[in-house]
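1. Give me the fold of what follows.
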Amino acid sequence: MFAVIKTGGKQYNVTAGDTITVMTLAGEPGDAVTFDHVLMLAGDGAPALGTPFIEGASVAGEIVEHTRGPKVIAFKKRRRQNSKRKRGHRQDLTRVKITGLPGAAPTN
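-> Predicted structure coming up:
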C-alpha cells in the first residue's frame, strides 16, 4: 500500500516505513506529524483519487532530524563589465519517517 502526499509545495510517494526529506517542519526530533493533504491511496483494490485531496485521510510520521541541504551557488558574471556576483544558499530540511498509512497495518 502506498500514498501520494503533498507538503511544502511538493508531492511524495510514500509507504509505511519510508524515510523522506521534506521542507522544514516545526517540531523536535521524536515529535509526531500528520500529513492531511493525501492526493492518492493505492493498495490491493482500485486506487482512491482525491479531488484534489481525499477527505478524512491522513498519513502519520515522526520527525527523525533537522538538517540542511547541499550548498547551492548562484554566480553571475557580465563579460567585459567588471561585474560579478556570488551568492550561496543552503535549504533547511526535515527528515521524516512514515509510521502509518490509512487502511494499512501499523509498523514498528
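2. going forward, measure contacts and count neighbours with C-alpha atoms only.
-> OK.
3. ok, now which ones touch the residue nearest to residue 44 when sequence neighbours are not counted?
-> Once flanking residues are discounted, residue 44 sits nearest to residue 1: 7.1 Å by C-alpha to C-alpha, 6 or more residues apart in numbering. When contacts are counted by C-alpha atoms under 8 Å, 6 or more residues apart in numbering, residue 1 touches 15-16, 41-44, 104.
4. another one to check against the first:
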Amino acid sequence: MSYAVIKTGGKQYRVATGEKLKIEQIPADVGQVIELDQVLAIGEGDALRIGSPFIAGAVVKATVLAHGRHDKVKIFKMRRRKHYQKRQGHRQNYTQIVIDVIPA
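-> Coordinates of the predicted model:
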C-alpha cells in the first residue's frame, strides 16, 4: 500500500488513499478536488522516495468533504494571591478531506 507524507497548514501528515483527514481550513468548496503539492516523501512497501525538502512534480489529490470547527479548548490563567483570573476559549476551523490519488 502506498503512502505519502504531505505538509499543509504548517503540519505534516502521513496519508494513504481513501483516508479521511482534518487539516487547517483552506478556501475550497465542498466537493472540489484540491491538489496538495508539498509532498515530503512517498513510500510503496520497502521503497521510499524522500524530497529535499519536497519531491519535484509530486502532487497528492484530495476531495473536500466538509468544513467545520473543532471542540472548544478552554484556557484558564491565574496568578495566585493577586486576585487575577482570566478565562478564554478557542475553536479552530478545519477542512475535512479524503485522499484520492497518491503519485507513484
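5. After superposition, what's the TM-score here?
-> Remark: TM-score between the superposed chains equals 0.95 [TM-score structural alignment, normalised by the length of structure 2]; 103 aligned residues with a C-alpha RMSD of 0.9 Å.
6. if I pick the nearest residue to residue 25 of structure 2 once chain neighbours are set aside, what's in contact with it?
-> Nearest-residue entry for residue 25 of structure 2: residue 94, 4.3 Å, with adjacent residues in sequence omitted and distances by C-alpha to C-alpha, 6+ apart. When contacts are counted by C-alpha under 8 Å, 6+ apart, residue 94 of structure 2 touches 22-26, 67-70.
7. at 10 Å instead, please
-> 21-26, 66-70 (C-alpha atoms under 10 Å, 6 or more residues apart in numbering).
8. Now it: which helix or strand?
-> For residue 94 of structure 2, the element it lies in under DSSP states H and E is strand 93-101.
9. Average offset of that strand relative to structure 1?
-> In the superposition with structure 1, the average deviation recorded for strand 93-101 of structure 2 is 0.5 Å (mean C-alpha distance after the TM-score superposition for structure 1).
10. which residues of structure 1 fall in strands?
-> 2-7, 10-14, 19-23, 32-35, 38-42, 48-49, 59-68, 72-78, 83-89, 92-100 (DSSP state E).
11. All set now, cheers.
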